[in-house]
Structure formats: structure tokens, C-alpha cells
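>>> predicted model and sequence below, questions to follow.
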Amino acid sequence: MVVLSKMTDVGANTLGPFDAIDCTCYEMCHTWNSSCMGTYVDTFHKAFVYAFKVYAPLYLLNALWKLQKKRTDKKRLARSTILQTLRSTLFLTMNGTWVLMVVCAYGKIFGKFHGVSGFIVGLISSFLSIIIERKSRRGLLAIYITNLALEILFKMSVSRGYVTPINRGEIYLFALSNVAYMSYFRGSNLPSYLQSVFEKVLGNDETKTYKIREEREHSSVAGNKFIFSLKKMCSYLLNNLNSIGSRPPSCCHGDSCVAYSARAAIKFFSIGYGIQVLMNYRRIFQALLRSNLSLLGKSFLDFRLAKFFCAYVTVFRAINCFLRRAVGQDNPEFFGGIAGFFSGFSALFYPSTTLSLYAVTKLLDIFCMKAVATKRLPFFPNFDVFMYSLSMGIVYHASIFEPHNIRPSYWSFMKGLSGYKFPLLFRKLLDRFGTEATKMYPNFVPDLDPKYVITPEVQQVLASHGKWP
């Protein structure tokens, strides 16, 4: 029982990242199928179906959006939509298939698995997958996965006691990153696509280059009388607000500052509420099917995103107007940064670590692109491929050694991509690395075929759980 104690005791015999345990790929990884080739085929099939379900609706919606344009070649659009859907589906499918193939190759080459094996396997398999995807999508994928990897590294550091989390730290992070975003936005220094998005949300009245006030066209309202009446009431309310206060010469918007901010509050509260209801559609359907009025009420009375959108835009506009009025002139970058900081605290209504980290990651990407453009940093070709592979190496390491540190929504995604096989790894063999590998599945022991279990240590662990003849 000496060997068994070594396999199960994590205290004094914790292994390091370059230490190894003796086991085969079947004994630890694809425990549900003793055949490596059979595992690849089964995983490819299930991953392809899952990936197609993910990408097909996205590309279909994109195609429908493009069809609204008058000069759209329908045949060309249909062909490109099908090809892009299949290519992205294959990329995601191979992401789940390559990792098993590389794991098996690693086990056969070294005859054991090291503490860094998850990272190495993930890095190689992710590189082989990302080169399948279109170049135009690699940057977005790299940013998203880098964001996820940073979150995992932070959780790893917390679980090991290296850092102490700050209460509401994601709020401060979002507010600080928003300083740079809003300063760039008001100075029209963001990338064109991002500048366009912020102009639609915050209004192009706030951009530095917007100097001419455009006259609004008053079109007649047709359609439902109720909608017409509702619009008339809102218009009446805003016209009354417009009479309150004034607009200083340094403000470019046409209304008074009060009406300018109030219009944003009403508009974006409605938009945020609509998006939140759409996000809760599953809960709403479940409540309707079960006649659960309590759950239905909670789904429709969820105002978190509405309050976030409303506060974000309203505070940004109001503070910019206040600063312009107080100083008597506009300073776009400086005022934008101040307003961005305070509007960033709207995240109190919708705290999200994912959103905050994505904002920071994207901001770093903008800094790097500007530094490359001004030749302060050298240009690295295929840097997005490198970052994606490196970040996915971290994600795959966590999925094997410490899945409890992965964002729950992404862990569910990884399970679905693997055909719900990721939880079936024999993680009790990995407890010696001190990563709490079995924290999520403490009682799971696979039913391995005795004919293919050749490692004595694995046999003893199985015997201790009554699964060895």
C-alpha cells in the first residue's frame, strides 16, 4: 500500500510541474474508450455536430443582415456563408479532436504525463486548429481566449494564496479601462469599427470631429395608434425637459443638457431591458411550460442590464455637459477620460469579471496596434496565432488539472464540444500535483477495462475504490 499512499496523499508528496506520473493515455484521458482511434472518430463526430450548432445560426443571421443591402449577390452570399460556416465548424471540431490526438502522442512518446503536459498539449493542438480558421477571425478569437486565460490565471493565483482578491475589483478595473476608451473616443482615436459603435451608443455629438450640428428631419409617424401615442407622450416629456436649463456654446448637441441626458436615459434603459429579456428567453420558456409565475416574474423584472446601459450613457453625457459648462470650453480627450471614469461605475448594476477583463484585453490590443503603427513596437506576423495558442494552452491545462478555475459557462461549452467526455478524465491520478483536480468530481472513478490497464499504480487506485478484479 506504499504506492497507493503516494498516489492519494497530496500533502507531503506534492509533485511539481516538471514531475510526472506513470500511466497510459487510456488510463487517464480517454477512459470511456480503450481505442485511441475509436476515441478520435467518436470525438470528431460529436464535436462537429456541436460546433455546427454553434456556428450555423451565427452565420445565418449575418447572411440575413447582409441581404438587407440592395446590391447583394445572393448566390455569392449563400456560397460564402456555407463555406465560412463549414470552415469555422471544422476549426472548432479539430480544437476538440486534436487535443486527444496530441495527448495520446505525448503519452506514447514519454510513457508518462508531466505537470506541464496539459499546457503543452493545449498549445500544440490549438495551433493546429487556429490555422484552419479564417485570418479575419483569428484576432477576435485571440482576444477572447486571452481574456479567459487571464481570468483563469487570476483564479489559480487566488486558490494558491498568491494574491488576495479585491472586493468589487472588476468594477474598478472596468472604470479605469473606460478612462482610456472614452478619452480615445472623444478624440476620435479608436479603431474605426469601435469608434462607430461608440458613436451609435454615446452619440456623435461627443466626438471631437463633429462640429456641425445637423438638423433633424421630422418624419410622420405611421402605424399603430398606441405606438404613436406613446411616442407623442415621450416627445412631450422631452420637450418640457428641453425647456429646463440651457445649452452652453461649447456643447454640440441640439437640445438642452437636461433633455440630452434624459433622452439617453429613456432610450438605453429600454434597449438594456429588451436585451435582458432576450437573454432570459430560456428561463421565460421554462416558466411558461411549468406555469411558474414566480420565475416568470423574476425573468421580466430583471433590470440589471437596463440600469447599466442607462447609467453608462447618461452619466457620460451629463458629466461632459457639466465640465463644458463649468470650464466654458471643450477639452475632448481630458473631459472624455473624466466622464469615462465615473460612467464606468455603472458596472455596479451589472458586475461582470468577463466584461471587465475583455475591456482591458481589448484596450491592450489597441495600445499595441498604435505602438506598432508608430513603430514603437516591432510588427510580429501571426501574433494572434501565437496568443491564441498560448492562451488555449493555459485553458487546456486548467481543464485537465483544475477545471474548477474555469468560468462555468466556458466549462459547459468545453463539455459540450467533447461530447460531455471532459468530466470522465481519471483526475484522482492527478491529485499528487496539488491542484485539487478532483474538486468538481470527487467521487468519480472510471470503469476501465482490466485488459488495457497495465500501470501498477493505476491498478492499486482502482482496487482501493473496488473497481479492480
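That came through fine. Numbers count the residues shown, from 1 in each chain.
>>> contacts, neighbours, all on C-alpha from now
Will do.
>>> which residues are in contact with residue 436?
401, 402 (C-alpha atoms under 8 Å, 6 or more residues apart in numbering).
>>> sec struct for it, please.
coil (DSSP: H, G, I helix; E, B strand; the rest coil).
>>> now it: how far from residue 394?
In this structure, residue 436 and residue 394 are separated by 16 Å, where distance is defined by C-alpha to C-alpha, to the nearest Å.
>>> check residue 170 too.
When distance is defined by C-alpha to C-alpha, residue 170 is 21 Å away from residue 394.
>>> host element of the spatially most central residue of the chain?
The structure's the chain has its C-alpha centroid closest to residue 144; by C-alpha atoms, centre = their mean the separation is 5.4 Å. Secondary-structure assignment from DSSP states H and E places residue 144 in helix 135-159.
>>> that older thread, surely the residue nearest to the centre of the chain is in contact with residue 358?
Yes. With contacts defined as C-alpha atoms under 8 Å, residue 144 counts as touching residue 358 at a distance of 6.9 Å.
>>> residue 155 and residue 86, how far apart?
Residue 155 sits 35 Å away from residue 86 when distances are taken as C-alpha to C-alpha.
>>> ugh, typo on my part, it should be residue 373
Counting by C-alpha to C-alpha, the separation of residue 373 from residue 86 is 34 Å.
>>> neighbour count winner among these two?
residue 86 (18 against 12; other C-alpha atoms under 10 Å).
>>> Three-state assignment for that one, please.
Using three-state DSSP, the secondary structure recorded for residue 86 is helix.
>>> number of nearby residues for the closest residue in space to it that isn't next to it in sequence?
Spatial nearest neighbour of residue 86, chain neighbours left out: residue 52 (7.6 Å); criterion: C-alpha to C-alpha, 6 or more residues apart in numbering. Other residues within reach of residue 52, judged by other C-alpha under 10 Å, total 19.
>>> and residue 52, what element?
With elements taken from DSSP H and E, the one containing residue 52 is helix 36-66.
>>> so residue 389 touches residue 120, yeah?
No. Here residue 389 lies out of contact with residue 120, judged by C-alpha under 8 Å, at a distance of 9.8 Å.
>>> among those two, which residue is more densely surrounded?
When residue 389 and residue 120 are compared for neighbours, residue 389 comes out ahead with 26 against 23, by other C-alpha under 10 Å.
>>> report the contact partners of that one.
Contacts of residue 389 were listed using C-alpha under 8 Å, 6+ apart, and they are 122, 123, 124, 126, 127, 130.
>>> could you dump those residues to CSV with neighbour count and distance to residue 106?
Listed next are the contacts of residue 389 as CSV, based on neighbours: other C-alpha atoms under 10 Å; distance: C-alpha to C-alpha, whole Å:
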residue, neighbour count, distance to residue 106
122, 29, 11
123, 26, 13
124, 18, 11
126, 27, 15
127, 20, 16
130, 24, 20
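>>> next, the one to line up against it:
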Amino acid sequence: MAVQSKLIDGAIKCSCQEYIHPWTASCVNGAAGILLSSAPSSMRTYCIVYLLALVMKMRIPRLLDIKHTIIGILTSSAFLTTNAYLFSLMVCVVRRLVGGFHLSTVALIPTFIASFAALCIERPARRTPLALYVANEGTEALWNMLEAHGLVRSIPNGQVLILGCSLTALLYMYRRGVHKSKVKDVTFKALAVLMAKGEEGPMKATEVPSKQVSSRPPLNLRSLSAYVQLYDRLRNRKHPSCPHREGCGTYVLLGGLKPLLGGVGLQVGLKLLLNIGRIVKLKMDWRKQIFTRNSLQLGLALGSFSLIFKAVSCVLRNACGYDAAYFAIPAGLLGSIGLLQYPNITISLYVMWKALQMLYNWGSEENVLPKVPHFNMVLYASFTAVLFHCAILEASSIRNSYYKFLVNISGRRINLFDRRPFQSLGLKSHDRLQEVIKRLKIDMTNPLPIMPLTV
């Protein structure tokens, strides 16, 4: 009782109506309103997601594919709608139980409960991708929040360092052949496209002669044909331990050229897709949108990473006389220099979380790490709680795209939540919200959200 009394005395005396549903005195109406307004937005969001997934299969959909797509859209929409509805409801329930609001009960605890419960609705196959997505968003938001309070400090090209280390870990597993027995994931298929089959594990035992005597006559560098022969020797030279068929020089050059062309094609294709409306209206500025150095950045990053990785791997094989999976570590770290061409925090954090996921799966399969039940659900609920905490108390910490997503899902309610009662926490939540509204040019003329249910 003494602990409960201390909690109540230290709480911010603010009703849930003042904070989360100032347009209605009823908590039930407040939760029901967000339920009705989030359902259409959730349906639109997942219609796009599942239809894109259907198109990406690159084949005419069968009746079974259409059935699974419809069920997936309905299930995922129900999950997202429930998450929004339960958040509003849990805020009111927790406030009544505690007797007020604390830093942890404004958003963190209610969101964790709501997110964990809502994820039970979603299909098990979708839970891990959702957890990785919010972990990506939440990690950046958490870092921005800590940096704003002076607790951490960013370093130049830190995102490149994260991406380089993550790719190195993935490539080490790829060279170990983990993807063939222990951890099967579509990410390894992407690595196979980037690295080709030449670097795929597991390692095959190769008998390398201790000493090779060259039977080729010495070159007479005074003749032109000697330089042609020298070029041919360099192009076709290959150590017996190298797993690729062609010469090391050809292997390295083609290994850089193919990802370069693929990256440029991918980036140009995405730009064309995003500007399809302008192309149809003949208003596309081709010079500024396509024919720029920005269109080369992804290709240059992938190409140079692959080229350096393969070059270092071949040098190590030639120098040591054998092949080993751990060669991927120095090769990957040195290849990270090429990633400076395309620094992107979103991609870096996504690859980091994928690498951590697969390292954990590998460790649990080898009985090195314990298997935590429902870990993906706990991860999702934890980082969703961080995102909601930032969106309400430190709105400038989260990405603009995610804040817009919350605006749509909540039916504009997240802008109307009153942060002024929490000014005593010292986070300047109301001022930060006004900065975000101004930066994103959000219309605040309407004092009511979608489906306010004021009656």
C-alpha cells in the first residue's frame, strides 16, 4: 500500500480526457473512434503491401494466391487496427490503475501491452518481419532521443560502419554454409546475387601442391606479343584454392561490374516507378531525376564493395595457400570502404537487425544461445513502445515518414493529444510537436479528428 500511495502521489494529475481524447469525456468513445478511423487506413496500407508482394512474384496469380492475399490483407489490417485501438484503451486503463501519469505510463507501458496483444492476431510468419521493421525505426528514434539529451554522440559515417560490419557477419555465415543447414533466410539469396556462387560455402577441401614448377618460358618484354601473353596470364591466373572457375582477375572485375550495373538499374527503376505520374503527364525532368550522379550511388557502392571483397579474398587465398570462411572478415571490412558511396541509415539498420536475427538463430541452433519464447513479439512490442513514446513526448526524434504514418492510422489524433500537462517532465513535448507540425506542414485548422464520436 505504501508503494501504491507513493506512485499516486508522484503521478502527474491529468485526466485521460485532457491528454488523449479532449474531444469526448468518454474513454469508450475515444477508443471506439480510433478503432473506426484506423480500420480504413490499415486496409489501404496492407492492400498496397500485399499487392506489391503479389506482383513481385513475377507470375500470373493463381486462385490460391489470391485467396491467401485476401486473407493476409484482412488479418494484417485487423492486427494494425487492434494495435491502435488498444493503445488508446490501455492509456485510460493504466491511468485509472495508477491514479495519474508517469513518464513510463504516458505511452511506454500502454503501448507495450497493446502491441503485444495485437500481434497475437497477426500470422506467425509475419511477426518477425514486423519486429525487424519497428526495430529499425525504433533504433534510430532511440538514438536521436539519447543524442538530443547529450547521452550519446554520432560519429562521421557511422551508418557505413554499421552496414559494413553487418554485411561482414552475413558473408561470414554465407561462406560457412550456414544458410544450407542451420539458418535459411531469403537474405542469403540476395547475397548470392551480389557475390555470385563463387564465394558460397561450405568450404570444399582442395589439395594444393606445396610447390609448383612453372613450365612456361620467360617473356621477352621487347616484343608486343609478350605483353599480350602477360595480360593473358594475369587474366587467367588462378590459385587452386580459389572456388571460382575463371581467373582471379576476370572474377574480380566481373564481380564489381555486375553489381554496379544491377545497382544502377535498381535505383533508376525505383525513380521511374515513383515518378510514374509525371512520366504519364510528360512533366518528367529526366536530367534532374535520372541523369545525375545520384543514380550511380547505389551501383557504385555495391560494385566497389563486391570488387574489393573478392580481390581481398583472392589475395588471401594466394598468400596463404588455402581457402577459409574467416577470410570474409577482413575482406568484408575492407570492402566497406566502397559503401561510403551510398551512406543510408535505413538500409544500414535493417541489415544490422537482419544480421543480428540470423546470428541469434544460428547460435540457438548450435545450442550456444538460449531460445527465448516469443522473442519476436517482445521485440516488436518494445520498439513500438519506444516509437510511441517518442511520437508523443519527443516527436522530433522519429522519422518524418513514420510520424505521417501515425497521423494517418490515428485519424489525425496524434496531433491533437495534449502534451502540455507533461511539461513538468522537462522534455518540451508541446514545443517539439509544434516544430514537427510546422516542418511537415500538417493542417491543424480542424480541432476534431476523424470519427470523433463526441456524443
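That came in fine, so what should we check first? In this text, all values refer to a predicted model and were calculated from it rather than measured experimentally.
>>> which residue sits closest to the aligned partner of the residue nearest to the centre of structure 1 in structure 2, ignoring its sequence neighbours?
In the superposition onto structure 2, residue 144 of structure 1 corresponds to residue 133 when matched by TM-score structural alignment. In space, not counting the residues next to it along the chain, residue 133 of structure 2 is nearest to residue 350; the distance is 7.4 Å by C-alpha to C-alpha, 6+ apart.
>>> could you do residue 354 of structure 2 as well?
Once its chain neighbours are removed from consideration, residue 354 of structure 2 has its nearest residue in residue 132; the separation is 7.3 Å (C-alpha to C-alpha, 6+ apart).
>>> what's the answer for residue 349 of structure 2, then?
Leaving out its chain neighbours, the residue that sits closest to residue 349 of structure 2 by C-alpha to C-alpha, 6+ apart is residue 136, at 5.5 Å.
>>> from residue 409 of structure 2, how far out is the one you found?
19 Å.
>>> got it, and residue 91 of structure 2?
Counting by C-alpha to C-alpha - residue 91 of structure 2 and residue 409 of structure 2 are separated by 17 Å.
>>> the counterpart of residue 365 of structure 1 in structure 2: neighbour count?
Residue 365 of structure 1 maps onto residue 357 in structure 2 when the alignment is built from TM-score structural alignment. Other residues near residue 357 of structure 2 number 16, with proximity taken as other C-alpha under 10 Å.
>>> run the angle between whichever strand or helix holds residue 357 of structure 2 and helix 124-148 for me.
Using DSSP H and E, residue 357 of structure 2 maps to helix 345-365. Here helix 345-365 of structure 2 runs at 120 degrees with respect to helix 124-148, directions being taken by axes from the mean of the first three to the mean of the last three C-alpha atoms, to 10 degrees.
>>> what is helix 345-365 of structure 2 packed up against?
Packing partners of helix 345-365 of structure 2 (3 or more C-alpha pairs under 8 Å, 6 or more residues apart in numbering; DSSP states H and E): helix 124-148, helix 158-176.
>>> looking at these, which is closest to residue 278 of structure 2?
Nearest to residue 278 of structure 2 among these is helix 124-148; the distance by C-alpha to C-alpha comes to 29.9 Å.
>>> residues in structure 1 aligned with stretch 392-402 of structure 2?
Following TM-score structural alignment, the aligned partner range for stretch 392-402 of structure 2 in structure 1 is 400-410.
>>> mind listing what's buried in the matching stretch?
400, 401, 402, 403, 404, 405, 406, 407 (16 or more other C-alpha atoms under 10 Å).
>>> what about those residues, which are in helices?
400, 401 (DSSP state H).
>>> for the buried residues of stretch 400-410 of structure 1, which one is nearest residue 267 of structure 1?
The shortest separation between residue 267 of structure 1 and any of those is 32.2 Å, and it belongs to residue 407 (by C-alpha to C-alpha).
>>> wait, what's in contact with the closest one?
Listed by C-alpha under 8 Å, 6+ apart, the contact partners of residue 407 of structure 1 are 148, 152.
>>> between helix 27-56 and the host helix or strand of residue 406 of structure 2, find me the angle.
Element membership for residue 406 of structure 2 (DSSP H and E) is helix 400-409. Between the direction of helix 400-409 of structure 2 and that of helix 27-56, the angle (the same axes, to 10 degrees) works out to 120 degrees.
>>> ignoring the adjacent residues along the chain, who's closest to the equivalent of residue 323 of structure 1 over in structure 2?
Using TM-score structural alignment to pair residues, one finds that residue 323 of structure 1 aligns to residue 316 in structure 2. Counting by C-alpha to C-alpha, 6+ apart, the nearest residue to residue 316 of structure 2 once its immediate chain neighbours are dropped is residue 327, at 7.1 Å.
>>> any idea how far residue 310 of structure 2 is from the one you found?
As judged by C-alpha to C-alpha, residue 327 of structure 2 and residue 310 of structure 2 stand 10 Å apart.
>>> of those two, who's got more company?
For residue 327 of structure 2 versus residue 310, the count of surrounding residues by other C-alpha under 10 Å is larger for residue 310: 26 against 19.
>>> surely the residue nearest to residue 86 of structure 1 touches residue 89?
Yes. Contact criterion C-alpha under 8 Å: residue 52 of structure 1 and residue 89 qualify, at 5.3 Å.
>>> re the thing from before, who's more crowded, residue 170 and residue 394 of structure 1?
Counted by other C-alpha under 10 Å, residue 170 of structure 1 and residue 394 do not tie: residue 394 has more neighbours, with 24 against 20.
>>> how much space separates the more buried one from residue 146 of structure 1?
Computed with C-alpha to C-alpha, the distance linking residue 394 of structure 1 and residue 146 of structure 1 is 9 Å.
>>> again with residue 259 of structure 1
With distances taken as C-alpha to C-alpha, residue 259 of structure 1 is found 41 Å from residue 146 of structure 1.
>>> those two: which has the busier surroundings?
In this comparison of residue 259 of structure 1 against residue 146, neighbours counted by other C-alpha under 10 Å, the higher total goes to residue 146 at 25 against 22.
>>> residues contacting the more buried one?
Contacts of residue 146 of structure 1 by C-alpha under 8 Å, 6+ apart are 361, 387, 388, 391, 392.
>>> which element is the second one on?
According to DSSP H and E, residue 387 of structure 1 maps onto helix 383-401.
>>> now do that helix against helix 135-159, angle only.
Relative orientation of helix 383-401 of structure 1 versus helix 135-159 (the same axes, to 10 degrees): 40 degrees.
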